[in-house]
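Engineer: prediction below, plus the sequence it came from.
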Amino acid sequence: LEEQVALRTKELEANQEELKSSYEELQQQTLWLSAQKEEIENQQALIVGKSNELELKNKRLLELNQEKNSLVGIVAHDLRSPLAAIMSALELIKMQPDLTEEEVKRLLSSIEEFVNRQLGMINRILDMEAVESGEYSFKKQKIDLNVFIKRVVEDLASASDKKNIKIRPLLTTIPKFIDADSSYLRQIIENLVSNAIKFSPEHSNIYLLLEEGKGSIRIGVKDEGPGISPSDQKKMFNKFQKLSAKPTGGESSTGLGLSIVKRFVEAMDGRVWCESTLGEGATFWVEFKSVEK
């Protein structure tokens, strides 16, 4: 009996040792499987990340392709039209040597206008590219808005006079100062006023407003045009956006003016927005921090 008990004990010990060995092997396999699972999860996360990154890049490529198509459309239409008009005027001067001095001057004036229109469109495209690539620098200085706006209005008088539009600066005699880059601020105001001229009917008014808030000053450009629909207001500050309203004098539009305004304003720590009701004109506001004299 003792021998049987001893034999049985040895068998049990051997089985126990075998079980222990199997358990340790199972533990190692479990650890290996856990490591494999973690690695698979990491790979899956990496794949998801790459997929999202690829999706974003693909979306950006589609946007760039759309911008390229829009740019090609501008070059093909808006830039080609003035060129055709220039060539026609030059052909007329060449083919009719008996034109009077007054007639030649009028044709040369038309050519100059078309060239300036082309230059303006090209500059707007280059301005936008410079802003987006960060290749611009601001030289801020203290600017009296009353004086500054009056000068800009004087420079835009010829454009408004062609449509018998009156630009009326409703300013104050009290100096109002902001810190801004004068060159970029001029482009902001010029773009907003030029837009107002472009979409306003003849014999209407455009008002330049100044409002003072808590630590800020607002510049307003108010027109008597057709107004802007809510759907257009949502996209009007995007690049290459042609809105439903059409220029009243057949002027061309790149769809870049308002997007440039937004980029320049925000780059100088300001904000811009539009208030408009269809049929009641539009008011564009630009707001900057005010500074002491």
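Structural biologist: Everything's here; your move. If you're wondering where the values come from, they're calculated on a predicted model, not measured in any experiment.
Engineer: from here on, contacts and neighbour counts on C-alpha atoms
Structural biologist: Will do.
Engineer: the closest residue to Ile93 other than its chain neighbours: how many residues sit nearby?
Structural biologist: Counting by Cα to Cα, 6 or more residues apart in numbering, Val104 is the residue found nearest to Ile93 once chain neighbours are left out, at 6.9 Å. Using other Cα atoms under 10 Å, Val104 is surrounded by 18 other residues.
Engineer: buried sites along the host helix or strand of Val104?
Structural biologist: Using DSSP states H and E, Val104 sits within helix 101-133. Neighbour counts using 16 or more other Cα atoms under 10 Å place 104, 107-108, 110-111, 114-115, 117-118, 121, 124-125, 127-128 of helix 101-133 among the buried residues.
Engineer: for the stretch 151-293 of the chain, which segments count as helices?
Structural biologist: Using DSSP state H, counting those that start in this stretch, the helices assigned to the stretch 151-293 of the chain run over residues 157-161, 182-199, 230-235, 257-267.
Engineer: elements contacting the shortest one?
Structural biologist: Packed against helix 157-161, as judged by 3 or more Cα pairs under 8 Å, 6 or more residues apart in numbering; DSSP states H and E, are the following elements: strand 166-170.
Engineer: identify the residues contacting the strand it packs on?
Structural biologist: The contact list for strand 166-170, computed with Cα atoms under 8 Å, 6 or more residues apart in numbering, reads 149-150, 153, 157, 160, 203-210.
Engineer: comparison target, given below:
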Amino acid sequence: MSIDTLNVYFLLFAAIMLFFNLQVFWEAVNSVIQVLVAILLLAVFFNLLSEYSLELVISNGGQFFFIVSFLSCLIPHARHKVILHDVRSQILIEKSNEQLKEQNRDINEKNNIIDMQYEQLRKLDEQKNSFINIAGHDLKNLIGSVVMSNNMIKEEEYRLSNDQKEFVGYISESAEKMQYMLNKLMDVKEISSPEMKFNVELFDANAEVQYVFKGLVETAHMKNIHLVDNILKLPLNVKLDRVFVGQVFQNLLSNAIKFSQTNNNIKVVTSLQRQKFVFEIIDEGLAIGQDELDMMFNKLKTLNDVSDSKESRLGLGLSIAKLMTQEMGGTLTYRSDENGNYFRVEFYVIN
């Protein structure tokens, strides 16, 4: 081969290597090995078969071969990086898709569980409404019997003593209140509504406390508990649901009597403070306990009485009293410490 044709030979050889590296998909190290092998074979070939020295060969076109060979090594390297990045991205996408599918399966399973629980709750709600309707109708019949019997006694009123007449009046009024509350309970729309509806009227709160006080005197006397009357004798008018307000006072005082020990005094106090009617029950006997009161006022709780009788009951009365007080815009507070038990209800008065 003449020295003049070396440039053409090297350019052709470099073009072949470049074309090859453009076609293959391998790592850059393979291209480097390929170039090194080509250079090695080229050096051996020229040393054995050519009369020209290697330096002369390199200076007459060999530099083009080395430059193109170096560039051909970079092409597979760049392509390999791009392909590797694409493959890793695809793997991540497939893993993400699998995770999403797994999460979707979990969500579907949880949705199925929620649907089953919702169906169970719906059936329980239907059973509750059915039970309320049945129990309500039965209670209506019982209250009707009480009212009818009480009316028959009223017809013989001339034979009754003053105390008996007072008790007959108390039974009549209590039956009317029970009938009113039962009608509220029977109204399924009101049960399902977010807000309780009240029959608001203007009345004397002190008179209502006095009525509740008189009705529980005998109950307290049976436990040898003395109720102290510190109820204001002047009227303090409030505009609320009279039946539910009376029920709040009834629940608080009856529970105070129930959980108080025998031979004890319970003060019932009413007052006017900062344009608010204040109803207080002060029991200076053995404390029920603040934690126990918290549970009684906030959820269903069975408590043992602190007296020797060890009687128990559901703490529904106090939680209902708290709920009704809040629904009517009032506040109910309580405490139990070394000084005894204290209950306080506040409602705004009407001038």
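Structural biologist: Noted; the coordinates are in hand. Since this is a predicted model, take the numbers as computed values, not measurements.
Engineer: contacting residues around the residue positioned nearest the centre of the first structure?
Structural biologist: In the first structure, the residue lying closest to the centroid (Cα atoms, centre = their mean) is Ser259, at 3.6 Å. Contacts for Ser259 of the first structure (Cα under 8 Å, 6+ apart) come out as Met128, Met236, Phe237, Asn238, Lys239.
Engineer: possible to save those as TSV with distance to Phe138 of the first structure?
Structural biologist: Shown next, in TSV, are these (distance: Cα to Cα, whole Å):
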residue	distance to Phe138 of the first structure
Met128	15
Met236	25
Phe237	21
Asn238	22
Lys239	22
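Engineer: just give me the closest of the residues you listed to Ser290 of the first structure.
Structural biologist: Using Cα to Cα, Phe237 comes nearest to Ser290 of the first structure of the contacts of Ser259 of the first structure, at 24.3 Å.
Engineer: thinking Val248 of the second structure is in contact with Met324, fair?
Structural biologist: Yes: contact criterion Cα atoms under 8 Å: Val248 of the second structure and Met324 qualify, at 7.2 Å.
Engineer: of the two, who's got more company?
Structural biologist: Neighbour comparison, Val248 of the second structure and Met324: the larger count goes to Val248, with 25 against 21 (by other Cα under 10 Å).
Engineer: looking for the alignment partner of that one in the first structure.
Structural biologist: Mapped onto the first structure by TM-score structural alignment, Val248 of the second structure lines up with Ile188.
Engineer: likewise Ile257 of the second structure?
Structural biologist: Match for Ile257 of the second structure (TM-score structural alignment): Ile197.
Engineer: what's the burial count for its match?
Structural biologist: 31.
Engineer: likewise for the one 10 residues further on?
Structural biologist: Tyr207 of the first structure is flanked by 19 other residues according to other Cα under 10 Å.
Engineer: which residues touch it?
Structural biologist: Contacts for Tyr207 of the first structure (Cα under 8 Å, 6+ apart) come out as Ile167, Arg168, Pro169, Leu170, Gly220, Val221, Lys222, Asp223.
Engineer: in strands, which of the contacts of strand 166-170 of the first structure fall?
Structural biologist: Judged by DSSP state E, strands contain the following of the contacts of strand 166-170 of the first structure: Asn205, Ile206, Tyr207, Leu208, Leu209, Leu210.
Engineer: leaving out sequence neighbours, find the closest residue to the first one.
Structural biologist: Spatial nearest neighbour of Asn205 of the first structure, chain neighbours left out: Lys166 (4.8 Å); criterion: Cα to Cα, 6+ apart.
Engineer: against Ile260 of the first structure, how distant is the one you found?
Structural biologist: Applying Cα to Cα, to the nearest Å, the value for Lys166 of the first structure to Ile260 of the first structure is 25 Å.
Engineer: tell me which of these two has more neighbours.
Structural biologist: Using other Cα under 10 Å, the more surrounded residue of Lys166 of the first structure and Ile260 is Ile260, with 25 against 16.
Engineer: now the strands for the stretch 51-200 of the second structure?
Structural biologist: For the stretch 51-200 of the second structure, the strands defined by DSSP state E, counting those that start in this stretch cover 200-204.
Engineer: mind listing what the counterpart of Leu243 of the first structure in the second structure touches?
Structural biologist: Using TM-score structural alignment, the partner of Leu243 of the first structure in the second structure is Leu303. Going by Cα under 8 Å, 6+ apart, Leu303 of the second structure touches Glu292, Ser312, Arg313, Leu314, Gly315.
Engineer: look up how far Glu292 of the second structure lies from Leu303 of the second structure.
Structural biologist: Applying Cα to Cα to Leu303 of the second structure and Glu292 of the second structure gives a distance of 8 Å.
Engineer: ok, Leu332 of the second structure next?
Structural biologist: Taking Cα to Cα as the measure, Leu332 of the second structure and Glu292 of the second structure are separated by 16 Å.
Engineer: and for Leu227 of the second structure?
Structural biologist: From Leu227 of the second structure across to Glu292 of the second structure, the span is 23 Å (Cα to Cα).
Engineer: do the same with Lys177 of the second structure
Structural biologist: Note on Lys177 of the second structure: its distance to Glu292 of the second structure, by Cα to Cα, is 30 Å.
Engineer: contact partners for the closest residue to the match of Ile257 of the second structure other than its chain neighbours?
Structural biologist: Among residues not flanking Ile197 of the first structure along the chain, Ser160 sits closest, at 6.2 Å (Cα to Cα, 6+ apart). Contact partners of Ser160 of the first structure, counting by Cα under 8 Å, 6+ apart, are Lys166, Ile167, Ile197.
Engineer: which of the residues you listed sits closest to Arg60 of the first structure?
Structural biologist: Nearest to Arg60 of the first structure among those: Ile197, at 34.0 Å, using Cα to Cα.
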